[in-house]
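In: okay, here's the prediction I keep looking at, along with the sequence it came from:
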Amino acid sequence: MRTTLDFSPLLRSSIGFDRFVNVLEAANRVEQFENWPPYDIAKTGQDDYRITMAVAGFSQDELTITQEQNVLLVAGEKTDDGKVHYLHRGIAGRTFQRRFQLADYVRVEAASLVNGLLAIDLKREVPEELKPRRIEIGPDIAALRIEAKSEATKSIAA
């Protein structure tokens, strides 16, 4: 039995979180049968991540990696030349699409395919203007303004 959640109350009481609600709704719609190919997600540094997917039997030409805004799409399509007649086929060669929802400012740095494992390196790069910055505490601004006004008044009177 599957229950669906209604996120519309969140939209009534919050501003600017509509993208977050869309992510929650998308996660709620994900099919539970989507378990192939298997993958790992690892945090390899402060702002570095790696997705490793087991794609045995796929070549680089049969895999595509696409990043569009905050969605990473990894797809595989096996090309079958029809020359081989299998008596038993245990290595899955079916077409797949795996979507990963990425946070803001996460981009793909590199991808490699070694020994049937597809590794995708990701990095989160927050722009300088959005990073926290320290604000120096200076003298009393109101007192400086009053002092500047009194000096301006003195210069006009003179």
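Out: Yep, that arrived. Please read all numbers here as calculations on a predicted model, not as lab measurements. Residues are numbered from 1 along each chain as shown.
In: could you use CA atoms for every contact and neighbour count after this?
Out: Will do.
In: please tell me how far Ile15 sits from Val21.
Out: 11 Å (Cα to Cα, to the nearest Å).
In: just Glu136 next, same as before
Out: From Glu136 to Val21 the distance is 37 Å (Cα to Cα).
In: Glu129 now?
Out: 25 Å.
In: just want to know which of the two has more residues nearby.
Out: The neighbour comparison of Glu129 against Val21 (other Cα atoms under 10 Å) goes to Val21, with 16 against 7.
In: tell me if the more buried one really is in a strand.
Out: No - if the criterion is DSSP: H, G, I helix; E, B strand; the rest coil, then Val21 is helix and not within a strand.
In: name the nearest residue to the residue nearest in space to the middle of the chain, ignoring sequence neighbours.
Out: The centroid of the chain falls nearest to Leu102 when counting by Cα atoms, centre = their mean (1.5 Å). Closest residue in space to Leu102, ignoring its immediate chain neighbours: Asn70 at 4.8 Å, by Cα to Cα, 6 or more residues apart in numbering.
In: alongside the first one, take a look at this:
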Amino acid sequence: MAMSAFDFSPLFRSGVGFDRLASVLEHLSTTSPADSYPPYDILKTDENAYRIVVALAGWSADELALTAHPNLLIVQGRKAAEEKAQYLHHGLSARSFERRFELADFVFVDRASLENGLLTIDLKRELPEAMKPRRIEILSGGANPRLEEHQAGEKQAA
């Protein structure tokens, strides 16, 4: 296992449920900065919307693959075998690649398109209803209908 420049163990000692965050930070801190192909931008287009734009001049849609896993998006490119040509200058990269993007919880790929050498991937964050804030009714008086319903259920079960 590679040595990290940062120690994320305090997250494990004092917090519960941060193991995914710690593993993402660990992965990002050990990723080689020299791996810059293909170049890309990440934009926040709305409060719950993001866009990844990957520069892929000379690539066609059938040479690319997008795979969405929970919390991970993988963009892969594999060039088809080309006829042997005699290049005087070969500046366009045709090497295979795999680019990984860690996604936050509840972020999914909405759509993807390839136009003018740019692969555009639109992402959305959608919280499930159970995760959205909700208003809690405050009852006045001594009666608690939920508690009374629960106690009645226990008496019927006995």
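Out: Received it, and whenever you're ready, just let me know what you need. Just so it is clear, the model here is predicted, and its values are computed rather than measured.
In: which ones are touching Arg99 of the first structure?
Out: Neighbour list for Arg99 of the first structure: Val71, Leu72, Leu73, Val74 [criterion: Cα atoms under 8 Å, 6 or more residues apart in numbering].
In: looking at the second structure, which of those hold up?
Out: Among the contacts of Arg99 of the first structure, those whose aligned partners also touch in the second structure, counting by both residues aligned by TM-score structural alignment, their matches' Cα atoms under 8 Å, are Val71, Leu72, Leu73, Val74.
In: format the residues you listed as a markdown table; extra columns: distance to Ser150 of the first structure and secondary structure.
Out: Shown next, in a markdown table, are these (distance: Cα to Cα, whole Å; DSSP: H, G, I helix; E, B strand; the rest coil):
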| residue | distance to Ser150 of the first structure | secondary structure |
| --- | --- | --- |
| Val71 | 59 | strand |
| Leu72 | 61 | strand |
| Leu73 | 65 | strand |
| Val74 | 68 | strand |
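In: pull out the buried residues from those residues.
Out: Leu72, Val74 (16 or more other Cα atoms under 10 Å).
In: quick check: closest non-adjacent residue to Ala119 of the first structure.
Out: Thr52 (4.5 Å).
In: surely that neighbour and Leu118 touch.
Out: Yes - contact criterion Cα atoms under 8 Å: Thr52 of the first structure and Leu118 qualify, at 5.5 Å.
In: more neighbours: which of these two?
Out: Leu118 (22 against 19).
In: doesn't that one fall inside a helix?
Out: No - using three-state DSSP, the secondary structure at Leu118 of the first structure is strand, not a helix.
In: that one against Ala75, yeah?
Out: No - judged on Cα under 8 Å, Leu118 of the first structure makes no contact with Ala75 at a distance of 11.3 Å.
In: next one: Arg98 of the first structure from Val55 of the first structure, what distance?
Out: In terms of Cα to Cα, Arg98 of the first structure sits 12 Å off from Val55 of the first structure.
In: who's more crowded, these two?
Out: Val55 (23 against 17).
In: now the more buried one: closest residue in space that isn't a chain neighbour?
Out: Gly116 (5.3 Å).
In: ok, which stretches of the first structure are strands?
Out: 39-43, 48-54, 63-68, 71-76, 96-101, 106-114, 117-124 (DSSP state E).
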